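Novice: Okay, here's the prediction I keep looking at, along with the sequence it came from:
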Amino acid sequence: MDSKLKTLLYFLVIIIIQSYISHSKSIIKGLPGYPGDLPFKFETGYIGVGIKEEVQLFYYFFESTRNPTQDPLIFYIPGGPGGSALVTIFHENIGPFNITWDIGVDNTNLKLNPNAWNQFLIGHPKFVKSPLYIAGISYIGIVVPKVTLELYEGNERGDRPTLNIQGYILISPLTHKFHDFNSRIEYAHRMALISDHIYKSAIAHCQGNYVNLDSADFFCAHSLKSYEECTSHISFSNILEPFCDENDPAQDCDIDVKKTLTKWANSAVVQQTLNIRKGTIEKWESRNNTIHYRLGKNDTFCYSYDIFSSFLYHKKLSYKKCQALIISGDHDMTFPYVGVEQWISSLDLPVEVPWKPFFVDGQVGGYEMKYARSEYSLTFATVKGAGHAVPQYKPKESIVLTQKWLSSQTYSSDDCTE
């Protein structure tokens, strides 16, 4: 197993069973921009990993606002890799706060998020027997199935503590570093971004490879050039949004919420409140581009992209007592639902509940179907009108869908293995 994955797993276990004795944790009673005391337990801290604890990992812990001792634990990993957890907390509508501003980005206010996921939580020792799910978004779809499988196999080996691992939740996941990118051309055709002629020409001449242009013949290359021309000014994160070219210095692609968050997170008062160690960061940024993945990117000095596909881990998990929830936005072209459908189909699972709509406030929130075999189940859902960061675009639909799925599960704290 990759050393970085071991670090992540070790971090998970330590967070659950030892963070209560950490000398670097802080209980946060209030935050700049929020009036009064916080109405839930909020903790930050550092966990040292490695023999000499040479790697220090910063974490956020939000306790459930409902019933912390009975609610599931959600261990949520931001995407990227290299995406900041603050973006997940404040911008992607996973965390308990919304960040707002009155006049300009300098006047920042925090409000409680009615669709927050801390109606779930990240674990502590008293929650060690609580149902545990590993969750993540985007690139972390490569990592989460491996982590989840390791926890199941750890229980089977008799590793201690025994964790009540129940499954995993993925949002807009990258699963296969060829197939998911390759599925973009079919998605573009389904969404009428390219014509039948362009699509059929690509099918006829590209031998199913729409990614590796170096190996394309003349006719394939011509088809793909037409595809790229048609999609070059489309926002892949959400095809309905205005396009902004991040490589053009004349364009300002940062939306106000990110500007506000950057201003807030770089405040000395905020960093002191969150117990950020002085000197550990020069400037907070929403994404660490040193490790952020792009198609074909080679390993960096600090990160190895050594899992090409997580499909095998999904396959192995399909023989465990495991529940999976996979969510895609139907307007996401980063990792389109088309590719997700393809790898789910390749699991060869019987359909338990066929494709049908789910409703939020009397309106179609999206569509879902359920596969099941023995003690394994997988629910695949698309959220109508959502882009890549599904909870950001459709927070209410996302929380309704996830809560409904969690409430349908049955748990036994004494049965933590396969």
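Specialist: Alright, I've got the coordinates. Residues are numbered from 1 along each chain as shown.

Novice: all contacts plus neighbour counts: C-alpha atoms, from now on.
Specialist: Fine.

Novice: The residue lying closest to Leu349 once chain neighbours are set aside: how many residues sit nearby?
Specialist: Among residues not flanking Leu349 along the chain, Tyr371 sits closest, at 5.8 Å (CA to CA, 6 or more residues apart in numbering). Tyr371: 20 surrounding residues under other CA atoms under 10 Å.

Novice: Doesn't Tyr371 belong to a strand?
Specialist: Yes - under DSSP: H, G, I helix; E, B strand; the rest coil, Tyr371 sits within a strand.

Novice: Thought Trp355 was touching it, still the case?
Specialist: No - under the contact definition of CA atoms under 8 Å, Tyr371 does not touch Trp355, with a separation of 10.3 Å.

Novice: okay, and the common contacts of those two?
Specialist: The contact sets of Tyr371 and Trp355 do not overlap (CA atoms under 8 Å, 6 or more residues apart in numbering).

Novice: got the contact list for the residue nearest the centre of the chain?
Specialist: Among the residues of the chain, the one closest to the centroid is Ile137, at 1.4 Å (CA atoms, centre = their mean). Ile137 makes contact with Ile77, Pro78, Gly79, Leu170, Ile171, Ser172, Pro173, Ala389, according to CA under 8 Å, 6+ apart.

Novice: Enumerate every residue touching the residue lying closest to the last one once chain neighbours are set aside.
Specialist: Distances taken as CA to CA, 6+ apart place Glu92 nearest to Ala389, at 6.3 Å, with adjacent residues excluded. Neighbouring residues of Glu92 by CA under 8 Å, 6+ apart: Ala389, Val390, Pro391, Gln392, Tyr393.

Novice: and the last one, how many residues sit next to it?
Specialist: This points to Tyr393. 20.

Novice: Touching, it and Ala386? I think so.
Specialist: Yes - counting by CA under 8 Å, Ala386 is a contact partner of Tyr393 at 5.3 Å.

Novice: how about the helices in the stretch 151-300 of the chain?
Specialist: 179-182, 184-190, 196-205, 218-231, 256-265, 268-273 (DSSP state H, counting those that start in this stretch).

Novice: Need the residues that contact the shortest one.
Specialist: When contacts are defined by CA under 8 Å, 6+ apart, helix 179-182 is touched by residues Leu174, Asn209, Tyr210, Val211, Thr334, Phe335, Pro336, Gly339, Val340.

Novice: neighbours around the closest residue to the second one other than its chain neighbours, how many?
Specialist: Excluding its sequence neighbours, the residue lying closest to Asn209 (CA to CA, 6+ apart) is Asn182, at 6.8 Å. For Asn182, the number of neighbouring residues by other CA under 10 Å comes to 20.

Novice: ok, second structure coming up, stack it against the first:
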Amino acid sequence: MAGMTKISILCITCCLLMTMTTEAAPQGSLVTQLPGFNGTFPSNHYSGYVSIGGKHLFYYLVVSEGNPAEDPVVLWLNGGPGCSSFDGFVYEHGPFNFEQKSKGAMPTLHLNPYSWSKVSNILYLDSPAGVGFSYSEDPSQYVTGDLQTASDTHAFLLSWFQQYPEFLSNPFYISGESYAGVYVPTLSFQVATGIQNGTKPLLNLKGYMVGNGVTDRKFDGNALVPFAHGMALISDQIYEGVIEACGINYSNSTSPKCDEKLQLVGQAIAGLNIYDVLEPCYHDPGTKSGNTTSTKNSNLPSSFQQLGKSSEKPLGVRKRMFGRAWPFQAPVEDGFVPLWPQLAAQSNSRDVPCFDDEVATKWLNDPAVREAIHAKPASVSGPWELCTDRIRYYHDAGSMIPYHQNLTAKGYKALIFSGDHDMCVPYTGSQAWTRSLGYKIVDQWRSWQSNDQVAGYLQAYENNLTFLTVKGAGHTVPEYKPQEALDFYSRWLAGKPI
């Protein structure tokens, strides 16, 4: 019921957008070259700013390498909150692979054979204002939350499609991962309501997709223990002890006995890479013996563990390190959401926890790169950071389940996908909440294939809802399994069986 109240608030903001006026086509938005790349772009690239109420939102469009006039337009949003969608551009499904040949050097760019621009026009957006290259001259506008972000992004889309009217008739999809599990359904609902109300320009929304997405406090909070048990990370005895002391809904327990049992879970999984339990864990060299179980004194919950950054890593390769014993991303509580750099600072870390993003940071802060992509200089928009602490963000939209129910009931197709080795937002939670909708199963649990190999599993429901796992993938699926990601993405967009 609370979630539906938030939806009603979004309905009201939709009506306010109906008075927008048509803007002129963007001038000088074509990207003609990029430092580090010496070849020919397989398709056109455009980038620039759309201003919404004093907020300047930065976008980068990669036109489809297939049939731009008919291929879908897909908006991509990274999560955080507070993280730039250039994370997806540089490390996941963008048009280039980035190679750093020596430490500190500018990267060399090579064409990515698994870019999502192979089959779609893909639009990367830094949102909300204050994230990535997006900015405002008024610092008070950096205080925001789920509902305001959805409203601003809808306004951005209406203005953007006015500037690029050639894409208005293309099928339009909204996509993202991690905290975009909140961004995507709230924005999709806003767009759907605008369509229903006749908001111009009329967007051709067909559906949305969410990867390893934050969704619901109870389902996300109860996901880790079954995941850890299924992955043989905790013993039967630990698992049974948690169930006995906490019951099956332990995510908000106030029982000391339950807390004691959950502490055993935390101890067992300490030291693992929470973003992919198959990957190595890199620790701060200053952390004695790689110990990640000590907790710094702070105002954070005791479950937050030491964060760090490794100084020894293969050049040009991003490494994700252990962030904390309990999942760093989920569950997310209502109200103020601590941002990743803020959490890192509380734990005396030097950087955004669990990420080494030297390549992206080096490239995107180079003045020549910023000029080439029409981003404002650092003196205006600030330095580019993977995840910022410049904004103050509030989770004020409640559970996403009512949004999913509303959208799928209206006929919008939805793909909920999960890297099955992510411990940050485990697949167990996504599988549980999709099942909880009570929809009839139309495609029973089965494997799906990529390159003649089993690539994961899926279960499809009525109302065009599909839950899909990607075998061996972590939190950012296209980064870990690029070929498999392009395969399911292409098939789903084309309406073909996965």
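Specialist: Arrived safely. Model, not experiment: these values are computed from the prediction.

Novice: Among the contacts of helix 179-182 of structure 1, pick out the one closest to Thr108 of structure 1, please.
Specialist: Thr334 (30.7 Å; CA to CA).

Novice: Now which residue in structure 2 aligns to the residue nearest to Asn209 of structure 1?
Specialist: Structural alignment (TM-score structural alignment) places Asn182 of structure 1 against Asn222 in structure 2.

Novice: returning to that earlier point: now check structure 2 for the residue matching the residue nearest to the centre of structure 1.
Specialist: Using TM-score structural alignment, Ile137 of structure 1 lines up with Glu177 in structure 2.

Novice: show me what contacts the closest residue to that match other than its chain neighbours?
Specialist: In space, and not counting its chain neighbours, Glu177 of structure 2 is closest to Gly211: 4.4 Å by CA to CA, 6+ apart. Going by CA under 8 Å, 6+ apart, Gly211 of structure 2 touches Gly176, Glu177, Ser178, Gly181, Ile416, Phe417, Ser418, Gly419, His475, Thr476, Val477.

Novice: what's the distance between Gly211 of structure 2 and Ile243 of structure 2?
Specialist: Distance from Gly211 of structure 2 to Ile243 of structure 2, counting by CA to CA, to the nearest Å: 28 Å.

Novice: Near Gly208 of structure 1, how many other residues are there?
Specialist: So Gly208 of structure 1, with other CA under 10 Å, has 12 neighbours.

Novice: Now do the same for it: its match in structure 2.
Specialist: Aligned partner of Gly208 of structure 1 by TM-score structural alignment: Ile248.

Novice: Val360 of structure 1 now?
Specialist: Using TM-score structural alignment, Val360 of structure 1 lines up with Ser450 in structure 2.

Novice: repeat for Asp348 of structure 1
Specialist: By TM-score structural alignment, Asp348 of structure 1 lines up with Gly438.

Novice: separation between that match and Gln33 of structure 2?
Specialist: Relative to Gln33 of structure 2, and taking CA to CA, Gly438 of structure 2 is found at 50 Å.

Novice: Between these two, point out the one with more neighbours.
Specialist: Set side by side, Gly438 of structure 2 and Gln33 show more neighbours around Gln33, with 15 against 11, by other CA under 10 Å.

Novice: In three-state terms, label that one for me.
Specialist: Gln33 of structure 2 - assigned by three-state DSSP - is coil.

Novice: Would you mind listing the residues in contact with the counterpart of the residue nearest to Leu349 of structure 1 in structure 2?
Specialist: Tyr371 of structure 1 maps onto Tyr461 in structure 2 when the alignment is built from TM-score structural alignment. Remark: with contacts taken as CA under 8 Å, 6+ apart, Tyr461 of structure 2 is in contact with Tyr439, Lys440, Ile441, Val442, Asp443.

Novice: Swap in 6 Å and give it another go.
Specialist: Tyr439, Lys440, Ile441, Val442 (CA atoms under 6 Å, 6 or more residues apart in numbering).

Novice: Can you give me the distance of it to Tyr439 of structure 2?
Specialist: 6 Å.

Novice: ok, now Tyr49 of structure 2?
Specialist: 41 Å.

Novice: quick one: which of these two has more around it?
Specialist: Using other CA under 10 Å, the more surrounded residue of Tyr49 of structure 2 and Tyr439 is Tyr49, with 23 against 15.

Novice: Now which residue in structure 1 aligns to that one?
Specialist: With TM-score structural alignment as the criterion, Tyr49 of structure 2 matches Tyr46.

Novice: ok, now Thr193 of structure 2?
Specialist: Using TM-score structural alignment, Thr193 of structure 2 lines up with Glu153 in structure 1.

Novice: Now for the nearest residue to Pro497 of structure 2 once chain neighbours are set aside, how many residues are close by?
Specialist: Spatial nearest neighbour of Pro497 of structure 2, excluding adjacent residues (CA to CA, 6+ apart): Arg491 at 6.5 Å. For Arg491 of structure 2, the neighbour count with other CA under 10 Å is 13.

Novice: Map Arg491 of structure 2 across to structure 1 for me.
Specialist: That one, Arg491 of structure 2, aligns with Lys404 by TM-score structural alignment.

Novice: just to revisit the earlier point, for the match of Asp348 of structure 1, which three-state class applies?
Specialist: coil.

Novice: what's the spacing between it and Asp220 of structure 2?
Specialist: Applying CA to CA to Gly438 of structure 2 and Asp220 of structure 2 gives a distance of 18 Å.

Novice: One more: Thr153 of structure 2?
Specialist: Thr153 of structure 2 is 25 Å from Asp220 of structure 2, by CA to CA.

Novice: go on, Leu77 of structure 2?
Specialist: 20 Å.

Novice: before we move on, what about Val143 of structure 2?
Specialist: The value you get for Val143 of structure 2 to Asp220 of structure 2, if CA to CA is used, is 25 Å.

Novice: what's the answer for Phe98 of structure 2, then?
Specialist: 33 Å.

Novice: And whichever strand or helix holds Thr148 of structure 1 against structure 2, how far off on average?
Specialist: Under the criterion of DSSP states H and E, Thr148 of structure 1 resides in helix 144-157. Mean deviation of helix 144-157 of structure 1 relative to structure 2 after superposition (mean CA distance after the TM-score superposition for structure 1): 1.6 Å.

Novice: Tell me where the stretch 51-200 of structure 1 has strands.
Specialist: 55-62, 73-77, 97-101, 108-112, 132-137, 165-171 (DSSP state E, counting those that start in this stretch).

Novice: Contacts for the longest one next, please.
Specialist: Read that as strand 55-62 of structure 1. So strand 55-62 of structure 1 is in contact with Phe42, Glu43, Thr44, Gly45, Tyr46, Ile47, Gly48, Val49, Asn118, Leu121, Ile122, going by CA under 6 Å, 6+ apart.
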